[in-house]
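A predicted structure for the sequence below; I have some questions about it.
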Amino acid sequence: MQQRGKARSGQLSAHTLQELTVLDPWWNPPWPYTWHRTWQQYRATISRNEPVPDALQRWAAQQRTRRHTLHPHQQRLLTRIGITG
């Protein structure tokens, strides 16, 4: 079972949760992990100065449109990669 699943079911100790959070504060975000994975892909693409694929361009446009519905931390993550409302 993945660590996120164990965390959701209460199977991880407080120490393990803390250690995972130290490694990556967003290892278990309160939003769908697919959103976070797509954010990572977009961030990596622009950091390498590569052309943004159509699918990621559509994702970014969706984030701009629905920004007001996103978690405040998601909004901050989008701002960090230049996606603003």
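Arrived safely, thanks for sending.

When you work out contacts or count neighbours from here on, use the C-alpha atoms and nothing else.
OK.

who touches stretch 9-19?
3, 6-7 (Cα atoms under 8 Å, 6 or more residues apart in numbering).

which secondary structure element contains the most centrally placed residue in the chain?
By Cα atoms, centre = their mean, the chain has its centre lying nearest to residue 36, at 2.4 Å. Assigning secondary structure by DSSP states H and E places residue 36 in helix 33-47.

what's the answer for residue 25, then?
Counting by DSSP H and E, residue 25 is found in no helix or strand.

before we move on, the earlier item: quick one, the helix or strand that the helix holding residue 36 is followed by and helix 33-47 angle?
With elements assigned by DSSP H and E, the helix or strand that comes after helix 33-47 is helix 54-65. Inter-element angle recorded for helix 54-65 and helix 33-47: 110 degrees (by axes from the mean of the first three to the mean of the last three Cα atoms, to 10 degrees).

Comparison target, given below:
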Amino acid sequence: MGSAPTSQSRRRRQEPGPQQRRDGDGGGTAAGPRRQRPGRLSSAVGERHARSWAADHGHLCPPIKIVRDGFPLGKWLDSQRQLAKKRTSPSPTQQVLATIDPWWNPPWPILWQRAYHHAHTHPRHPVARQWLHNQQRGWPLLHPHQQHLLTTASLLSM
């Protein structure tokens, strides 16, 4: 039968290798590699991709399906927005995102924010012009900060 793993071979697979036995090798200890707190690496990577996206696009409202260099930036930002809704104060990651784009997590729907950025960068596009017309008609229903964004960007004058 020789193909079934023995308890000795199972133990051998679980034993730390030479790299893991040395202290100071990037996290390894005699007991094995140190575990990172969940989310720490993804936050650092996410923040780096968020900065890059914002530098290219001027905002942090990418579509949810956006993947940047293999990183699911749209999904990650959506997750950060969901987490922010559950918190009473911003996390360090959320504070970083707010320094990159103060409106990364607006109190209104993110789709409005994406449409605003489209209208801001392409004000003559027919879709943007129709959207701006709709904003003008619904002006009293807009949040005061939405009104401020539209007027300070010179997209609408009310």
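Arrived safely, thanks for sending. Treat the numbers as computed from the prediction; the structure is a model and nothing was measured.

hmm, back to that, now the residue nearest to the centre of structure 1. Nearest residue, chain neighbours left out?
In this structure, residue 36 of structure 1 finds its nearest non-sequential neighbour in residue 29, 7.8 Å apart by Cα to Cα, 6 or more residues apart in numbering.

Could you find the counterpart of that neighbour in structure 2?
Aligned by TM-score structural alignment, residue 29 of structure 1 pairs with residue 106 of structure 2.

Its match in helix, strand or coil?
State at residue 106 of structure 2, reduced to three classes by DSSP: H, G, I helix; E, B strand; the rest coil: coil.

Tell me, how many residues neighbour it?
14 (other Cα atoms under 10 Å).

distance of it from residue 8 of structure 2?
57 Å (Cα to Cα, to the nearest Å).

and what of residue 21 of structure 2?
For residue 21 of structure 2, the distance to residue 8 of structure 2 (Cα to Cα) stands at 19 Å.

Neighbour count for the two, which is higher?
Between residue 21 of structure 2 and residue 8, residue 21 has the larger neighbour count (other Cα under 10 Å), namely 16 against 8.

Residue 83 of structure 1 touches residue 57, doesn't it?
No. Using Cα atoms under 8 Å, residue 83 of structure 1 makes no contact with residue 57, being 10.6 Å away.
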